[in-house]
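K.L.:
Give me the fold of what follows.
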Amino acid sequence: MEHRKVENPVVWFEIYVADIERARKFYETVFQIGLNEMPVPDIGEEIQMLFFPANMESQNRASGSLIKMEGMNPGGNSTIVYFMSEDCKLEEARVVDAGGKVFKSKMSLGAYGHMVLATDTEGNMIGIHSMK
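P.N.:
The predicted structure is shown next:
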């Protein structure tokens, strides 16, 4: 089997939430970014989405959104999204004030950098990764 030469095949993630404004405040506070509202097509279901900053024209750059949608519950932690950071201790310091919980404080991954595991206000586990 021949594989395509792709740097990063991940292009999108979705984090399901119960309270979209509470989740917005958490992510905007921890990562000091703004999430953008975007009109959702009428598909017969009520869906609310807030998008992380993205350049959809750029290849090999993943982006995603917070989503509130009937039948899709937060939590469960079968998938963990890792957010890039200059130094993950900085975001770790903001997690609790933003309403989340630190699950694992900054830990070394040796040559692969460092990581923090935290839960957001909706019970979703997230990772924060940095080389520093």
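K.L.:
going forward, measure contacts and count neighbours with C-alpha atoms only.
P.N.:
Noted.
K.L.:
Tell me, how many residues neighbour residue 21?
P.N.:
12 (other C-alpha atoms under 10 Å).
K.L.:
ah, wrong one, I meant residue 48
P.N.:
Residue 48: 18 neighbours (other C-alpha under 10 Å).
K.L.:
so what's it up against?
P.N.:
Applying C-alpha atoms under 8 Å, 6 or more residues apart in numbering to residue 48 gives the contacts 20, 40, 67-69.
K.L.:
Here is the second sequence; please produce its structure so I can put it next to the first one:
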Amino acid sequence: MSSTEPRSRKEALLEPDWIIAMQEELAEFERNMVWKFVAKPKGHTIVGTQWVYKNELDESGVVIRNNACLVAKGYSQLERVDYDETYAPVARMEAICIFFAYKTYKNIKVHQMDVKSAFLNGELHEEVYL
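P.N.:
You can find the predicted model right below:
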């Protein structure tokens, strides 16, 4: 595993481990059928994308996985033109605290898991062009 997080796509493309991480991310998009290539439509704003590179570490700080995420540059949208609201499917700390209090009260065993590409399960009600 590459221990250095690249600062750009150009740097990432020099490391085989990061290329694999990017390929895995794109394969998830394809597997989940969340996008398709189309001609640039007239009159629609195109939202740019950017790669974000992070090392996943174990509890002792050793790199266990290179993680590459292709993210939309939502900040390039214009209010009242391109979007109504932004949303990220993450739990609020209050909800987590309530969950753990209930788990303790009911003596329920809890397991943690990392859901890769969880954001791909959200539904959009409009077309977005990247």
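K.L.:
Just the TM-score for the two chains, thanks.
P.N.:
TM-score for the superposed pair, counting by TM-score structural alignment, normalised by the length of structure 2: 0.21. Supporting figures: 54 aligned residues with a C-alpha RMSD of 5.3 Å.
K.L.:
Can you pick out the most distant pair from the contacts of residue 48 of structure 1?
P.N.:
Taking C-alpha to C-alpha, the two most distant members of these are 20 and 40; they sit 14.5 Å apart.
K.L.:
The two: who's more crowded?
P.N.:
residue 20 (19 against 11).
K.L.:
What helix or strand is the residue nearest to the more buried one when sequence neighbours are not counted located in?
P.N.:
Leaving out its chain neighbours, the residue that sits closest to residue 20 of structure 1 by C-alpha to C-alpha, 6 or more residues apart in numbering is residue 68, at 6.2 Å. With secondary structure defined by DSSP states H and E, residue 68 of structure 1 is part of strand 63-69.
K.L.:
what helices or strands is that strand leaning on?
P.N.:
strand 12-16, helix 20-31, strand 47-51 (3 or more C-alpha pairs under 8 Å, 6 or more residues apart in numbering; DSSP states H and E).
K.L.:
Out of the contacts of residue 48 of structure 1, which is nearest to residue 14 of structure 1?
P.N.:
residue 67 (6.6 Å).
K.L.:
Do I have it right that that closest one meets residue 49?
P.N.:
Yes: Residue 67 of structure 1 is in contact with residue 49 according to C-alpha atoms under 8 Å; the separation is 4.6 Å.
K.L.:
how much space between the residue nearest to residue 20 of structure 1 and residue 16 of structure 1?
P.N.:
6 Å (C-alpha to C-alpha, to the nearest Å).
K.L.:
before we move on, what about residue 93 of structure 1?
P.N.:
With C-alpha to C-alpha as the criterion, residue 93 of structure 1 and residue 16 of structure 1 are 24 Å apart.
K.L.:
Comparing the two, which shows the higher neighbour count?
P.N.:
Using other C-alpha under 10 Å, the more surrounded residue of residue 93 of structure 1 and residue 16 is residue 16, with 21 against 13.
K.L.:
Now do the more buried one against residue 105 of structure 1, distance only.
P.N.:
In terms of C-alpha to C-alpha, residue 16 of structure 1 sits 24 Å off from residue 105 of structure 1.
K.L.:
go on, residue 88 of structure 1?
P.N.:
Applying C-alpha to C-alpha to residue 88 of structure 1 and residue 105 of structure 1 gives a distance of 9 Å.
K.L.:
Just the buried residues of the lengthiest helix in structure 2, please?
P.N.:
Ranked by number of residues, the top helix in structure 2 under DSSP state H is helix 16-31. Using 16 or more other C-alpha atoms under 10 Å as the test for burial, helix 16-31 of structure 2 gives 17-22, 25.
K.L.:
For it, name the packing helices and strands.
P.N.:
Looks like helix 16-31 of structure 2 contacts strand 63-72 (3+ C-alpha pairs under 8 Å, 6+ apart).
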